[in-house]
Each structure stands twice: as structure tokens, then as C-alpha cells.
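[1] Have a look; sequence and predicted model below, questions after that.
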Amino acid sequence: MSAAGTTAEGVPEAGTTTRDAPGSPAGGHVLVVGEALVDVVHRADGTVDEHPGGSPANVALTLGRLGRAATLACRLGPDEHGAAVRDWLAESDVTLAPGSEGAERTSVAAATLDGTGAATYEFDITWDLEAGPLVHEGALAVHTGSIGAVLQPGGAAVLELVRGAREHATITYDPNARPSLMGRPEDVGPQIEELVRLADVVKVSDEDLEWLVPGRAPLDVAREWQRGGPALVVVTLGGDGAVAITGDGGTQRETTVDAPATTVVDTVGAGDSFMGALLDGLWTEGLLGAHRRDALRAVDPVRLGRVLAGCVQVAAVTVSRAGANPPRRAELAARG
């Protein structure tokens, strides 16, 4: 034991939570790369709300609320929407990476909710990534996904960043498809498949898989993805929970978890909060960092089940209230 709450490799022991400055050797941090924007939510009753959001930003926010050091590389403008996003992130202790505030304007997503609370999106967004190194050895993991991973010109820069980060960081990826912006599956499929091959962990919804590979069972696609590179592929099934696929040497294992019963207000940010909780759980289990890649690939079902149970708990809280509003650590503890 090198310090209280950490292993000799410098990662937190299972069951511990820490907050360390980004880059500190004891705890490290997660770098999240991708869009931050404002969701303009049109509800079925005719009301309209505005909430800061963006898939990667929601992941960073979830990590911050769970007490983890998270840094977000995004693009914000000098406008009211940008100020709202900055304040929202700061309240949850998320650090903005240098170069994140150089956009001409802050992007906007219009979300329309149906009677069940499910959201469809239309986007007014531009995306690029500030030149220069963003990743350093303090990053235990680098997460990207959704629009920021594929929309050009920033998507190409994100791909190169991910390739370079694999040397010392766990790579996590969530395709989080946005058909209205991404176009046809064949337009973005090659980029998504390349990121899947580079990733150690992929989180994907069954709906995304149905859109990306129509006509095939989502779990069959996920199994194929896992054989192609990632140590772990997690498929979320909405109210039916999630399935995690792991394997090494050609033998795959599947671990399932049910979603807790909850009243759904809307689904905005649900998958992103699941992703943030997935990173948090893997961090707690000491499975983040390139030096833990073999351990991640060999993770046993009991440990993985603990991680997934935390993910569905966090997502259930998020869908029970409006907007991307994941719980804080203390709130989860109070709920038991």
C-alpha cells in the first residue's frame, strides 16, 4: 500500500472515493472530450425549458457530482449560453481544459419530448478541437463520444487524440448516435468502428445499435464489437437494464443487471449519466489506466455486477427528474 486508499499502482482501492487535482499522481483524473451545449427542451404539454448539456459534458458532470476529478475539452462561446454551461460545470467541480472557450458561439440542441418523456433532437452545432496537447500522464481515462467524436473537423482531431492517449489511459467511448446530425449510418459507421477498435470500454444503447446496423440483433453486434478490441462492451436497454460483454482469448462472458423501478420524467442525459457512473465504478474497482488494461479484460462478474448496479442506480435518478440532472454521491448514499 503506497498511500491511504490507493494501491501500489496508484489507483484507488475498491470501495474508496477520492478527489484529487487533475494530474495528481495519487488519484489522477478523467479527460472527457466532446460537445457542451444548451438543450432547449420542448415538452409534450407545450412548455419549453433550457438546460446545459451535451453528451460528453453530461458524462463529465456526472463524474464531478460523484466526487471524481473530471476535465472537459469542449468549445464554448462568449454568450449567455456559454456562461450557463460554464456555471453548470463549475457547480459540479468540472474543470474546463485550455482552449475550450474559443468558439464564436455556443452550440444549441432542440430536444422534443413525447408523452413518455423520450427525446428526439435537432442540432445547431459546430465542432472543432483546440490544437495542442490535451492529454498528459495524470489522465487515468479519456472518454469521448456522440457528436464530438464524428463531426468534422473536430472528429479527426479527437481520433488522433485517442490514438495517442492509449499509451497511458483507458479509452472509453459512447457512440450516442444523433441521426439528425450524423446523417446515414454508412456515413459515420467507419469512424465509429475505428473508435470502437481503439476503445477499452464501449457503452452503447440498443437503439443506437439498431440504427447503426439495421436488421441485426443489437447484442450480436455488441458481441462482434467486443471480439474486435474492447475489453468491455455494455449495452443499455432502457427500462430493461443493461448487459455487459467481456472476454479474453475468444471466450465471452455476459453480465446483466435490471433497472430499478422509477417514474420517468424524461430521458435527457440518462445514457450519459450511466456512462459517467460506469467510469466511476471502474475507478472504484481499480480498473482505470493503461497499466490496468489486463485486469480490466479479466474482470470477474461479481466486480462487474457491482459497477453495473451503480450505473443503473444513477441513471434511474436522472430519468426521474427534468433535464440532465444526475445525482451527487451524498444523494445516492441517502437513497441507500
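    Great, that's in hand. What you see is a predicted model, and the numbers here were worked out from it, not measured in a lab.
[2] For the rest of this, base every contact and every neighbour count on C-alpha atoms.
    Noted.
[3] elements contacting the helix or strand that contains residue 109?
    Taking DSSP states H and E as the criterion, the element that holds residue 109 is strand 108-113. For strand 108-113, the packing partners by 3 or more CA pairs under 8 Å, 6 or more residues apart in numbering; DSSP states H and E come out as strand 37-42, strand 119-124.
[4] Now mean neighbour count too, for the ones you listed, in a markdown table please.
    Putting the helices and strands packed on strand 108-113 into a markdown table (neighbours: other CA atoms under 10 Å) gives the following:
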| stretch | mean neighbour count |
| --- | --- |
| strand 37-42 | 23 |
| strand 119-124 | 16 |
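[5] Of all these, which one is nearest residue 99?
    For those, proximity to residue 99 was assessed by CA to CA; strand 37-42 is nearest, at 15.7 Å.
[6] Which elements pack onto the closest one?
    Using 3+ CA pairs under 8 Å, 6+ apart, the elements in contact with strand 37-42 are strand 48-53, helix 80-91, strand 108-113.
[7] Any chance you could list what contacts the second one?
    Right, helix 80-91. For helix 80-91, the external contacting residues (CA atoms under 8 Å, 6 or more residues apart in numbering) are 36-38, 52-53, 61, 76, 95, 105-106.
[8] now that we have those, which one has the most neighbours?
    Among these, the one with the most neighbours (other CA atoms under 10 Å) is residue 61, at 34 neighbours.
[9] And the furthest pair within the contacts of helix 80-91?
    Farthest apart among the contacts of helix 80-91 by CA to CA are 61 and 105. That separation is 21.1 Å.
[10] ok, second structure coming up, stack it against the first:
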Amino acid sequence: MTRPRPRILVIGEALVDIVTDPDGESVEHVGGSPANVAIGLARLDQPVDFATSLGQDPRGDRITAHLTRHGVTVLSTSHGQDPTSTARARLDATGAATYEFDLYWNLPHIDLPDGTGHVHTGSIGAVLEPGAARTLEALRAVRDRGTVSYDPNIRPGIMGDLDVVRDHVEGIIALSDVVKASEDDLELLYAGQSPSQVMAYWGSLGASLSVVTRGEHGVVFRVTATGEEGSAPTAAERVVDTVGAGDSFMAGLISGLLASGLLGDPDARTRLAGATLDQVRPAVDRGVATSGITVGKAGAYAPSLDEL
């Protein structure tokens, strides 16, 4: 008898980006790193639930409709009394942007949906209180039935003191099986340390697989079991923009690890904890492929499984 595929619960912010040009004209888009990951996973035919903090307002309804249209199930408890979060970007005549955030992150207690075998979190929602405490509760709750992945996606202007943020990030890594970060994240959190040093440290905290994305230089990754490190070049044939590239990589990586039986339940956690470089490479390659497609299109485009 075939086991049902594990459901993935993504926890994190979804917001509306409001971009205003020099003439005062504004355009609104749905944004948020975890929301992009949830959509990316759904586009790769993974069953996905999303826990976030939305207002009972038109912008909250727009976000819900956008996620639902892409196959993501937004938990009903995601709609609270606070307004929907926004990020305002004002463009000057040169195209440079200044940002102003209006963020609300009050999560209720999260009951893991039936069938949840993996939880992913990251970015602002993993560290901004009071909701971050609820995120940690969910990560601890899934440990006896599934696996965890994490993308710090550091935003220093929003998250606050980096020493405090670093401590919080490392606490989440200690609960995670997979951690993925960018070179920019490493420079903010561990200035002067190489990706190899940081990935080894994350392995000592508890991560079985650590990955660092390096833009046009591809990715480097490390398995804790053997201490082996590998790399993969970028798959981008052309770059239109890099919006959502890291989120697309994360979705591809999670999807690939699930397909390889290395995420999704306690036995998968054990397999990943003992995995070799060759065993995780197909998943890393899938992440490289998905992000390569994303940067070739405008905006946070999420490729389908067929496109791979």
C-alpha cells in the first residue's frame, strides 16, 4: 500500500508590496518570502498549507485568493484582527527605492493539519514577535512526526539587533534538518567567516544539510554525516531579475528532498542525518533548476514540475 504524501506546512509572512513611482502612481503585488515558497511547492505538486497573519480586509482577501489560486491552502486561523501587513517602496527618478514596512505578526496557536510531515519557516515571521513564539511551538510539535527546513532570509532593518537575531536564528537551526541561506545572510550574521565554516557550525547545531546560495556563482552545500561539501553552478541562461530566486530554490530543494525520501517523517530524518553528498545532490540540482527558471522571468515566478 502506497503511503500518502506528507503535507507541508509553511509558516511565515504574506504581505502586500505597494510600489509608488516618482509620479505618485502605485501598484500593489502580493509578496513575502514564505508565501513565495508555499506557492513554489504547490506548483511542484506538493500538498501545501500556509499559516500566516492576515487582516480581515481587502488586502488579506487578495493574498488568500492569490495563494488559493496557486494551490495553497491558507489556514482559516490566519485571519485576525490586525490589518494586513504592507511594504511600501517609493521609487525616485533613478529607480532607487526607499522602503517603509507596516508589519503585524500575531499568530494564534497552530494546530498541525492532518498529514503534516514537514514544516518550513523563514524570514521575518520566524523572528518577529509575538508570532515567532508560535512558530517555534509548531517546529517543536512536528519533530516527533516530521521534518523541518529553515531559510533565515535576514532583513536587518526589520528584525532588529543582529546579535539578538543571530541567537534566535541559531535556536531555529537547532530544530531544523535543513537550513538554506544566502551569501548576504552569512555576511550579516557571520561577517568574515567562509561558507564552509558557517555550514560546519550549523551542522554542529543540528542541521543535517546546510546550503548557501551564491547568486551567479551557484550554490555550495554540506552534509553533516560525512562532512562532505559540494557545489553546483547556476542553471540560469538569462537573468531578467532575481526577485524570488532564493524562495524558488528553497521550494525546489524541499521538493527534491521529499522525492528522495529524505524529508517528510521521522524515518526520513534519520536517512537525511546519515546522507552522503551524492544522495542529496539531486535535490540541490532541482533547487538550482527551479531558481534558474525563476530568474529568467519577471517577478517571483514559480515554475511547474513539467517545466523542470
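    Received, thanks. Owing to the predicted nature of the structure, the values given are computational and were not obtained by experimental measurement.
[11] What lies in contact with stretch 234-243 of the first structure?
    So stretch 234-243 of the first structure is contacted by 201-206, 219, 222, 244-245, 254-259, 271, 308, 312 (CA under 8 Å, 6+ apart).
[12] And these, which of them are buried?
    Buried members of the contacts of stretch 234-243 of the first structure, scored by 16 or more other CA atoms under 10 Å, are 201-206, 219, 222, 244-245, 255-259, 271, 308, 312.
[13] can you put the contacts of helix 80-91 of the first structure in TSV and add distance to residue 280 of the first structure?
    Below are those laid out as TSV (distance: CA to CA, whole Å):
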residue	distance to residue 280 of the first structure
36	20
37	23
38	25
52	22
53	19
61	12
76	26
95	17
105	31
106	28
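[14] Which stretches in the stretch 201-336 of the first structure count as helices?
    Ranges of helices within the stretch 201-336 of the first structure are 206-212, 218-227, 270-284, 293-297, 301-319, 329-335, based on DSSP state H, counting those that start in this stretch.
[15] Quick check: which of the ones you listed is nearest to residue 138 of the first structure?
    Checking the helices of the stretch 201-336 of the first structure against residue 138 of the first structure by CA to CA gives helix 270-284 as the closest, at 13.7 Å.
[16] quick revisit: ok, and which of the helices of the stretch 201-336 of the first structure has the densest surroundings?
    helix 270-284 (a mean of 26; mean count of other CA atoms under 10 Å).
[17] corresponding residues in the second structure for it?
    Aligned by TM-score structural alignment, helix 270-284 of the first structure falls on residues 245-259 of the second structure.
[18] contacts for the matching stretch?
    Contacts with stretch 245-259 of the second structure, where a contact means CA under 8 Å, 6+ apart, come from 33-34, 36-38, 40-41, 44, 46, 149, 151, 180, 182, 213, 263-264, 280, 282-292, 294-295, 300, 302.
[19] Now do the same contact list for residue 12 of the second structure.
    By CA under 8 Å, 6+ apart, the contact set of residue 12 of the second structure is 32-35, 50-53, 121-126.
[20] which residues in the second structure does stretch 53-66 of the first structure align to?
    The aligned range for stretch 53-66 of the first structure is 31-44, by TM-score structural alignment.
[21] Check the offset of that stretch from the chain's centre.
    Relative to its parent chain, stretch 31-44 of the second structure has a centroid offset of 8 Å by CA atoms, centre = their mean, to the nearest Å.
[22] Residues in contact with it: which ones?
    With CA under 8 Å, 6+ apart, stretch 31-44 of the second structure has contacts from 10-17, 47-50, 67, 70-72, 121-123, 244, 247-248, 250-252, 254-255, 300, 302-305.
[23] again with stretch 201-208 of the second structure
    Under the criterion CA under 8 Å, 6+ apart, residues 170, 173-179, 209-210, 223-225, 272-274 lie in contact with stretch 201-208 of the second structure.
[24] Show the buried residues in these.
    Among these, those buried by neighbour count (16+ other CA under 10 Å) are 170, 173, 175-179, 209-210, 223-225, 272-273.
[25] Closest to residue 23 of the second structure out of these?
    residue 179 (41.6 Å).
[26] Tell me the residue in the first structure aligned with that closest one.
    Residue 179 of the second structure maps onto residue 202 in the first structure, by TM-score structural alignment.
[27] residues in contact with the aligned partner of residue 159 of the second structure in the first structure?
    The alignment partner of residue 159 of the second structure in the first structure, by TM-score structural alignment, is residue 182. Going by CA under 8 Å, 6+ apart, residue 182 of the first structure touches 147, 150-151, 188.
[28] Can you flag which of those belong to helices?
    If you go by DSSP state H, these have 147, 150, 188 in helices.
[29] which residue lines up with the second one in the second structure?
    In the second structure, the position corresponding to residue 150 of the first structure is occupied by residue 127, as judged by TM-score structural alignment.
[30] separation between its match and residue 152 of the second structure?
    Distance of residue 127 of the second structure to residue 152 of the second structure, given as CA to CA, to the nearest Å: 9 Å.
[31] Give the intersection of the neighbour lists for the two.
    Shared contacts of residue 127 of the second structure and residue 152, defined by CA under 8 Å, 6+ apart, comprise residue 169.
[32] Confirm for me that residue 202 of the first structure is in contact with residue 223.
    No: in terms of CA atoms under 8 Å, residue 202 of the first structure does not count as a neighbour of residue 223; the distance is 11.4 Å.
[33] Now do the shared contacts for those two.
    Shared contacts of residue 202 of the first structure and residue 223, counting by CA under 8 Å, 6+ apart, come down to residue 233.
[34] Now residue 157 of the first structure: closest residue in space that isn't a chain neighbour?
    Leaving aside its sequence neighbours, residue 157 of the first structure sits nearest to residue 129 (CA to CA, 6 or more residues apart in numbering; 6.4 Å).
[35] and the aligned partner of residue 77 of the second structure in the first structure, what does it touch?
    Aligned by TM-score structural alignment, residue 77 of the second structure pairs with residue 99 of the first structure. For residue 99 of the first structure, the contact set (CA under 8 Å, 6+ apart) comprises 73-75, 130.
[36] again, 6 Å this time
    Neighbour list for residue 99 of the first structure: residue 130 [criterion: CA atoms under 6 Å, 6 or more residues apart in numbering].
[37] and the equivalent of residue 193 of the first structure over in the second structure, what element?
    When the second structure is aligned by TM-score structural alignment, residue 193 of the first structure is paired with residue 170. According to DSSP H and E, residue 170 of the second structure maps onto helix 162-173.
[38] Tell me the buried residues in that helix?
    162, 165-166, 168-170, 172-173.
[39] any idea of the angle it forms with helix 195-205?
    If you take axes from the mean of the first three to the mean of the last three CA atoms, to 10 degrees, helix 162-173 of the second structure sits at 60 degrees to helix 195-205.
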